[in-house]
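Chemist: sequence and computational prediction follow.
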Amino acid sequence: MPGPKDLDPSSSPRALLGAELRHARENAGLSQDALGEALFVSGSFIGQLEAGTRRMQPEIAAKLDEILGTNGFFERNCKAANKSKYPDHFAEAAEAEAVATAIKEYAPLLIPGVLQTEAYAREVFRAYQPTATEDVIDGLVEARLARSHLLDDPTKPLFWAVLDEAVLRRKVGGAGVMAEALGYVAELARRHRIIVQVLPFEAGAHASSNGALRLMAFDDAPPLAYLEVLGTGQLEDNPAAVARYELSYDLVRASAASPQESLALIESVAEDYAHEDRHP
């Protein structure tokens, strides 16, 4: 029987690589758990590779070829599947986000990337990289704006954001930039495309005081959590850890203002910024 053909990088290579992995695993008569045990990873991790929600790293690819007898297929093709326009620490999370059915995010300092306007994103990247060339900043902004296409479908994925009040009050790029940015978030909420809540300062300490949190759910793979700090990020798939983060998000959401109250506050703050911009 002929072996698998090399993948075409132009046709969703990660999804194709995952499909080939499922085919090879089933041909070998192995369950996801059994293959995971041989690789010293969880069965859920194998499921995420097959669903295309996790990256196949070269060392994993080489072991898969050895266990499944696929003659170097996975090692040859994982490089093409891992090509990304995003920074290395965020690439896997961004690509998982693209196939998620639901995204829930707590943002402590900045508007979530998917919801950012061009001007707001440019100010954020310039602050992170003050000496970068304009071409570098342009590329980062372009990649971030491309993520907003996640919201092109009128209903999927479900996007639920809890914004700390600091997100509204932190003047990124000046009053005009903030008026536009918050106005865009409010517009998405008004169109019922996203659900947004604001966690007010008066809520005090809360279950996600340590930082940002993003949760992603999928039709055919276990959920993931993503935690990010300056210059690095961690994608978590351990079921117990993800369950703990889901509880943290639920507690934060319970402490936040209602969606209706939150929308009114966002629009009020946006109007204050717009007035400031008109009358500096």
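Modeler: Sure, I can see it. Since we're looking at a predicted model, the values are computed, not measured.
Chemist: please make it C-alpha for all contacts and neighbour counts, starting now.
Modeler: Will do.
Chemist: next one: the residue nearest to Ala203 when sequence neighbours are not counted from Val242, what distance?
Modeler: The shortest distance from Ala203 to any residue other than its chain neighbours is 6.5 Å, reached at Ser255 (CA to CA, 6 or more residues apart in numbering). Computed as CA to CA, to the nearest Å, the Ser255 to Val242 distance reads 20 Å.
Chemist: for Arg278, same thing?
Modeler: Counting by CA to CA, the gap from Arg278 to Val242 is 45 Å.
Chemist: so if I had to pick from the two, which one is more boxed in?
Modeler: Val242 (20 against 10; other CA atoms under 10 Å).
Chemist: just after the helix or strand harbouring the more buried one, pick out the following helix or strand.
Modeler: Using DSSP states H and E, Val242 sits within helix 239-255. Next helix or strand after helix 239-255 toward the C-terminus (DSSP H and E): helix 259-278.
Chemist: which residues sit against stretch 179-195?
Modeler: Here stretch 179-195 makes contact (CA atoms under 8 Å, 6 or more residues apart in numbering) with 115-117, 120, 151, 154-155, 158-161, 168, 196, 259, 263, 266-267, 269-274.
Chemist: what do you get for stretch 141-148?
Modeler: Stretch 141-148 is contacted from outside by 85-86, 94, 98, 113-118, 121-122, 125, using CA under 8 Å, 6+ apart.
Chemist: ok, and the most crowded of those?
Modeler: With neighbours taken as other CA under 10 Å, the top of the contacts of stretch 141-148 is Ala121, carrying 27 neighbours.
Chemist: ok so it is a strand residue?
Modeler: No - judged by DSSP: H, G, I helix; E, B strand; the rest coil, Ala121 forms no part of a strand; its state is helix.
Chemist: ok, now which ones touch it?
Modeler: Gly113, Val141, Arg144.
Chemist: ok, the second one to Thr117 distance?
Modeler: Spelled out, that is Val141. Using CA to CA, Val141 is found at 9 Å from Thr117.
Chemist: can you check the last one too?
Modeler: In this structure, Arg144 lies at 9 Å from Thr117, with CA to CA as the measure.
Chemist: got it, and Ala107?
Modeler: 16 Å.
Chemist: how about Thr155?
Modeler: Distance from Thr155 to Thr117, by CA to CA: 21 Å.
Chemist: go on, Ala51?
Modeler: 31 Å.
Chemist: re the thing from before, got a ChimeraX select line for the buried ones in the contacts of stretch 179-195?
Modeler: Selection of the buried residues among the contacts of stretch 179-195 in ChimeraX, burial being defined by 16 or more other CA atoms under 10 Å:
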select :115,116,117,120,151,158,159,160,161,168,196,263,266,267,269,270,271,273,274
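Chemist: now the strands for the stretch 101-250 of the chain?
Modeler: For the stretch 101-250 of the chain, applying DSSP state E, counting those that start in this stretch gives strands covering 102-107, 158-164, 195-199, 213-217, 224-229, 232-236.
Chemist: point out the most buried one among those strands.
Modeler: Highest mean neighbour count among these (mean count of other CA atoms under 10 Å): strand 195-199, with a mean of 26.
Chemist: okay, one more to line up with it:
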Amino acid sequence: MTAVDEEAGRLKEEADEPGWEVDPDDEWGVAVITTVGRQLKLRREAVGMRAAEFGRAVGYGEDMIYKIEGGKRIPRQEFLDKADEVLGAGGLLAAAWEDVKKVRYPKKVRALGKLEAKAVEIGLYECNIVAGLLQTPEHARAVIGAAQPPYSPDDVERMVAARLARQAVFERDPAPALSFVLEEGVLRRPIGGKMAWRQQLERLLEVGRLHNVVLQVMPMNCETHSGMDGRIELLKFADGTAVGRSDGAFNGRPTSDPRQLRILELRYGTIRAQALSPRESLTFIEQLLGET
């Protein structure tokens, strides 16, 4: 098999992976992918290539080409780069990735990701899961895949990819201040199996040692716990504004009302005071890891 054949086979395999279907309820996403598909088709026809011929040139099947051109499938960056080269588009098709990548993930997650990308401070208390910003791919896939009724394979992969994309917050410069409080019981539950569990604990230690991150564990033997109403999320921005949300307050809806934010900040601050210190928390996670 030649290198060209191997590359074509790899691209075809990637094209068939779940998680790249267009969400029909995402109007803006549908519009973007439809426009990109239409431009692709026009350029293909302009150079006189049939879909099957073009597919062979980029390593995709004819059916997949029709799906992408018809706005039914989200094109990968590698596909757009290759299509640009084959069709001589001068970089215009490759540049479409800047728009495509914005609609790659579900609408609700995109909105959350935008807020997190702007926040200078993020505080999260999670009571039932490891916070999404801290999850490994294997852990995220196991958590999302365990939902009932179950998601389709496409939806699972889309949600996993969206969750991991939000973790770009750790690469920002200047770095935001991040704090997390996680429940001991959650850290003891081997979601996804022993290996995935170990990888998740290792990831927590890695993140917890970052200079801009404070990671704490709420111990199960804590006699007073102010987080019984559910998760709390607080995001603060450079202009002094903030957004907060809690499962057990204000109907679980995001709020920017100063009085409501003070309540959430009081609850979150109290939870942090009740949890193990950051140093104690990392030691605790190390001990858990040693027990696996």
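Modeler: Alright, I've got the coordinates. As the structure is a prediction and not an experimental result, all values here were calculated from the model.
Chemist: all helices of the stretch 101-250 of structure 2, in order?
Modeler: Here the stretch 101-250 of structure 2 has its helices, by DSSP state H, counting those that start in this stretch, at 107-118, 137-145, 153-165, 184-188, 194-208.
Chemist: mean per-residue distance, the last one versus structure 1.
Modeler: Meaning helix 194-208 of structure 2. Helix 194-208 of structure 2 differs from its equivalent in structure 1 by a mean of 1.0 Å after superposition (mean CA distance after the TM-score superposition for structure 1).
Chemist: which part of structure 1 matches that helix?
Modeler: Using TM-score structural alignment, helix 194-208 of structure 2 lines up with residues 175-189 of structure 1.
Chemist: map Asp65 of structure 1 onto structure 2.
Modeler: Under TM-score structural alignment, Asp65 of structure 1 pairs with no residue in structure 2.
Chemist: please give the element, helix or strand, for Asp65 of structure 1.
Modeler: Secondary-structure element containing Asp65 of structure 1, defined by DSSP H and E: helix 58-68.
Chemist: and the next helix or strand past that helix?
Modeler: Downstream of helix 58-68 of structure 1 (by DSSP H and E), the next one is helix 73-81.
Chemist: now for that following helix, which elements pack on it?
Modeler: Helix 73-81 of structure 1 sits against helix 13-27, helix 58-68, with contacts defined as 3 or more CA pairs under 8 Å, 6 or more residues apart in numbering; DSSP states H and E.
Chemist: nearest to Leu215 of structure 1, of those helices?
Modeler: Closest of the helices and strands packed on helix 73-81 of structure 1 to Leu215 of structure 1 is helix 13-27, at 20.7 Å (criterion: CA to CA).
Chemist: who does the closest one touch, helix- and strand-wise?
Modeler: Packed against helix 13-27 of structure 1, as judged by 3+ CA pairs under 8 Å, 6+ apart, are the following elements: helix 43-51, helix 73-81.
Chemist: can I get those in TSV including mean neighbour count and distance to Ser209 of structure 1?
Modeler: Listed next are those as TSV, based on neighbours: other CA atoms under 10 Å; distance: least, CA to CA, whole Å:
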stretch	mean neighbour count	distance to Ser209 of structure 1
helix 43-51	22	28
helix 73-81	21	36
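Chemist: now these as TSV including distance to Ala205 of structure 1?
Modeler: Compiled in TSV, the helices and strands packed on helix 13-27 of structure 1 are given as follows (distance: least, CA to CA, whole Å):
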stretch	distance to Ala205 of structure 1
helix 43-51	33
helix 73-81	42
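Chemist: before we move on, back to that, mean shift of the helix holding Val242 of structure 1 relative to structure 2?
Modeler: Helix 239-255 of structure 1 sits 0.5 Å off on average (mean CA distance after the TM-score superposition for structure 1).
Chemist: how many residues are close by Arg267 of structure 2?
Modeler: Residues near Arg267 of structure 2, counting by other CA under 10 Å, number 18.
Chemist: list the contacts of the aligned partner of it in structure 1.
Modeler: Alignment note (TM-score structural alignment): Arg267 of structure 2 maps to Ser248 of structure 1. Listed by CA under 8 Å, 6+ apart, the contact partners of Ser248 of structure 1 are Ala207, Ser208.
Chemist: quick one: Ser248 of structure 1 and Ala212 of structure 1, what's the gap?
Modeler: Using CA to CA, Ser248 of structure 1 is found at 11 Å from Ala212 of structure 1.
Chemist: quick one on the thing from earlier: dump the helices of the stretch 101-250 of structure 2 into TSV; add distance to Ser256 of structure 2 as well.
Modeler: Output for the helices of the stretch 101-250 of structure 2, formatted as TSV (distance: least, CA to CA, whole Å):
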stretch	distance to Ser256 of structure 2
helix 107-118	13
helix 137-145	29
helix 153-165	24
helix 184-188	29
helix 194-208	28
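Chemist: and Gly9 of structure 2, which of those is closest to it?
Modeler: Closest of these to Gly9 of structure 2 is helix 153-165, at 20.7 Å (criterion: CA to CA).
Chemist: can I get the strands of the stretch 101-250 of structure 1 in JSON lines with distance to Glu20 of structure 1?
Modeler: Shown next, in JSON lines, are these (distance: least, CA to CA, whole Å):
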{"stretch": "strand 102-107", "distance to Glu20 of structure 1": "26"}
{"stretch": "strand 158-164", "distance to Glu20 of structure 1": "29"}
{"stretch": "strand 195-199", "distance to Glu20 of structure 1": "37"}
{"stretch": "strand 213-217", "distance to Glu20 of structure 1": "23"}
{"stretch": "strand 224-229", "distance to Glu20 of structure 1": "22"}
{"stretch": "strand 232-236", "distance to Glu20 of structure 1": "23"}
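Chemist: for Arg25 of structure 1, which of the ones you listed is the nearest?
Modeler: Using CA to CA, the nearest of these to Arg25 of structure 1 is strand 224-229, at 22.8 Å.
Chemist: contacts for that closest one?
Modeler: Contacts for strand 224-229 of structure 1 (CA under 8 Å, 6+ apart): 93, 211-217, 233-237, 242, 245.
Chemist: between those residues, which sits nearest Glu26 of structure 1?
Modeler: Nearest member of the contacts of strand 224-229 of structure 1 to Glu26 of structure 1, counting by CA to CA, is Asp237, at 22.8 Å.
Chemist: to which residue of structure 2 is that closest one aligned?
Modeler: Following TM-score structural alignment, the counterpart assigned to Asp237 of structure 1 within structure 2 is Ser256.
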